[in-house]
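Student: predicted model, plus sequence, below.
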Amino acid sequence: MAAAVDVVLGCALGPDRGRHLSKLDRATRDWLEDAGFAVNDESLWREALTHGSTGEARDYQRLEFLGDRVLGLTIAHRLYETGRNDEGRMAQRLNALVSKQTCADRARDIGVSDHVIMGKQAREDGAQNSDNVLGDIMEALLGASFLENGFARTEQLICDLWEDPLNGKTGKSKHPKSALQEWAAGNQRRPPEYEVTDVQGPDHARRFTVKVSVYKVGEVEATASGKRDAETEAAKLFMEKFG
């Protein structure tokens, strides 16, 4: 499978990507190689680490788009090969293992925040430590790895970086929102309702506050760096309080 993916996608993308960014500093290249990435075209890897706040012609967004798909295929393949779960269970684990939170956790483990290239204001706002930025850059690095080294090598790299969550409990428990939905139905309550009650911070470091309520039971609020994450945390807190 890996060879077929390399051939098909490699032909579609082609070797010339027309990059014009400056090179990496030596410390960043050494860090990438220590983390398991094989670096050749330094401008590609600089692109993967560049935040939009710099104003440079290329930032990590396109590579993030590609890396997200490489990650999803790798994790789906791994779950299929190593277990006998049904489609629903595999989908549940897949969603958790490729989530922004899990990607950000992997990024923190290898020290991505120390090498993010971003504008002064964004850095002062702490964007280099946000789940959204770290998760996006982790995916961008995987996209760069795919372009430079092909699918097979990137697949192995992902399996190495994701070893703990793959072998642990990530995604094995029911998602908090699903658990709350089933709890409400099982107790003959109306479905839970989610409402964004507050949004704060600059565009690159937004904080969302979400309220979840169940009619004639109660309500709980939670805050996170993304609307979906805030909903998840609110559902979790609701179940802890009322479930």
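Tutor: Done, it's in. Residues are numbered from 1 along each chain as shown.
Student: alpha carbons only for contacts and neighbour counts from here, please
Tutor: Fine.
Student: what about the strands in the protein?
Tutor: 193-200, 207-214, 218-224 (DSSP state E).
Student: which of these is buried the deepest?
Tutor: Most buried of these, by mean neighbour count (mean count of other CA atoms under 10 Å): strand 207-214, with a mean of 21.
Student: between that one and strand 218-224, how big is the angle?
Tutor: Following axes from the mean of the first three to the mean of the last three CA atoms, to 10 degrees, one obtains 160 degrees for the angle between strand 207-214 and strand 218-224.
Student: can you list the neighbours in contact with strand 207-214?
Tutor: Here strand 207-214 makes contact (CA atoms under 8 Å, 6 or more residues apart in numbering) with 184, 189-201, 219-227, 230-231, 234-235, 238.
Student: what do you get if the cut-off is 6 Å, keeping everything else the same?
Tutor: Strand 207-214 has contacts (CA atoms under 6 Å, 6 or more residues apart in numbering) with 192-200, 219-227, 230-231.
Student: comparison target, given below:
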Amino acid sequence: MKLSADLQAFEARIGHTFQRPELLLRAVTHSSVSSPTRKDNQRLEFLGDRVLGLVMAQALLSKDKGASEGQLAPRFNALVRKETCADVARQIGLGEVLKLGRSEMVSGGRRKQALLGDAMEAVIAAVYLDGGLEAARDLILTHWGKRVDKVETDARDAKTSLQEWAQARGQQPPTYSEVARSGPDHAPVFTIAVTLESGESAQATAGAKRQAEQSAAKALLARLAPEKD
């Protein structure tokens, strides 16, 4: 089979030309548009998650040969979580080539974090099945890029770090509140405020509450950095 022009352009962006192009087509097919003759990407997603995990585990072990399991685990989790997969998906324009049903398109499916993260894992699996582990490793290490190099500083969950900071100073855990919500129901935007018992606060805006909470916590931590030192 011959891929459409947009999928051929996507091949160029990810750096892999498929010998079995039907694998790529399946990887970008969401369950909302699947049929008995058109398989979706859910099984590929399952496989891709495992391939990504193996490649990331090997990369982290090679990068820091003296790190303990306790040090490696949060770095690993930061690299393989859905948020990171979705970020990579946006970076390579995966949302633009997804095959979605009308309901998903109307509800902003091409921008949904969970959907993008799942599709990214499916693409990894498609490359693995088409070209083997080396091809999948090349894809992952190329497009995860500097994330592997800087993961040690980014691995800690910002909300957890802020809570530990507060508790170390005898304060109650920080509180999070929704300050504003805008946008249509299918693509809301949340503004979240985080406040410490001592009065310091920060706000952040994102398309998901969890992401906004993390960003607000990270912003407040950055403001408190001189005190941390």
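Tutor: Cool, got the structure. Note that the structure is a prediction, hence the values are computed from the model and not measured.
Student: could you dump the strands of the first structure into a markdown table with distance to residue 166 of the first structure added?
Tutor: Converted to a markdown table, the strands of the first structure look like this (distance: least, CA to CA, whole Å):
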| stretch | distance to residue 166 of the first structure |
| --- | --- |
| strand 193-200 | 30 |
| strand 207-214 | 28 |
| strand 218-224 | 24 |
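Student: in the second structure, what stretch matches the helix ranked longest in the first structure?
Tutor: In the first structure, with assignment by DSSP state H, the single longest helix is helix 131-161. Using TM-score structural alignment, helix 131-161 of the first structure lines up with residues 113-143 of the second structure.
Student: the aligned partner of residue 187 of the first structure in the second structure: how many residues sit nearby?
Tutor: With TM-score structural alignment as the criterion, residue 187 of the first structure lines up with residue 169 in the second structure. By other CA atoms under 10 Å, the residues close to residue 169 of the second structure number 9.
Student: break down the second structure into its helices, ranges please.
Tutor: 5-14, 21-27, 42-63, 69-80, 82-91, 102-106, 113-131, 133-144, 146-154, 158-168, 209-228.
Student: can you add mean neighbour count and distance to residue 193 of the second structure and give those back as a markdown table?
Tutor: Formatted as a markdown table, the entries for the helices of the second structure read as follows, by neighbours: other CA atoms under 10 Å; distance: least, CA to CA, whole Å:
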| stretch | mean neighbour count | distance to residue 193 of the second structure |
| --- | --- | --- |
| helix 5-14 | 15 | 37 |
| helix 21-27 | 21 | 38 |
| helix 42-63 | 17 | 33 |
| helix 69-80 | 16 | 23 |
| helix 82-91 | 19 | 21 |
| helix 102-106 | 13 | 30 |
| helix 113-131 | 24 | 22 |
| helix 133-144 | 17 | 30 |
| helix 146-154 | 14 | 21 |
| helix 158-168 | 16 | 12 |
| helix 209-228 | 18 | 6 |
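Student: sorry, back to before: nearest to residue 46 of the first structure among the strands of the first structure would be which one?
Tutor: The closest of the strands of the first structure to residue 46 of the first structure is strand 207-214. By CA to CA, the value is 27.5 Å.
Student: and the angle for that closest one with helix 176-186?
Tutor: Using the same axes, to 10 degrees: strand 207-214 of the first structure against helix 176-186 is 20 degrees.
Student: what's the average distance of strand 207-214 of the first structure to the second structure?
Tutor: With mean CA distance after the TM-score superposition for the first structure, strand 207-214 of the first structure departs from the second structure by a mean of 5.5 Å once superposed.
Student: ok, stretch 149-159 of the first structure next?
Tutor: So stretch 149-159 of the first structure averages 2.0 Å relative to the second structure (mean CA distance after the TM-score superposition for the first structure).
Student: my read: residue 29 of the second structure touches residue 43, true?
Tutor: No: counting by CA atoms under 6 Å, residue 29 of the second structure sits too far from residue 43 to count as a contact (11.3 Å).
Student: quick one: map residue 233 of the first structure onto the second structure.
Tutor: Using TM-score structural alignment, residue 233 of the first structure sits opposite residue 215 in the second structure.
Student: circling back: between the strands of the first structure, which one is nearest to residue 38 of the first structure?
Tutor: Comparing these against residue 38 of the first structure with CA to CA, the closest turns out to be strand 218-224 (33.9 Å).
Student: what's the closest one packed up against?
Tutor: Here strand 218-224 of the first structure touches strand 207-214, helix 227-242, going by 3 or more CA pairs under 6 Å, 6 or more residues apart in numbering; DSSP states H and E.
Student: out of the ones you listed, which gets nearest to residue 80 of the first structure?
Tutor: Among those, if distance is taken as CA to CA, the winner is helix 227-242, at 26.1 Å.
Student: what residue of the second structure is the furthest out?
Tutor: No residue in the second structure sits farther from the centre than residue 170, which is 33.8 Å out by CA atoms, centre = their mean.
Student: show the contacting residues for residue 15 of the second structure.
Tutor: Per CA under 6 Å, 6+ apart, neighbours of residue 15 of the second structure: none.
Student: what does it correspond to in the first structure?
Tutor: Checking TM-score structural alignment: residue 15 of the second structure goes with residue 36.
Student: how close does that match sit to residue 102 of the first structure?
Tutor: As for residue 36 of the first structure, its distance to residue 102 of the first structure is 18 Å (criterion: CA to CA, to the nearest Å).
Student: same check on residue 213 of the first structure?
Tutor: 27 Å.
Student: any idea how far residue 146 of the first structure is from residue 69 of the first structure?
Tutor: Distance, residue 69 of the first structure to residue 146 of the first structure, by CA to CA: 10 Å.
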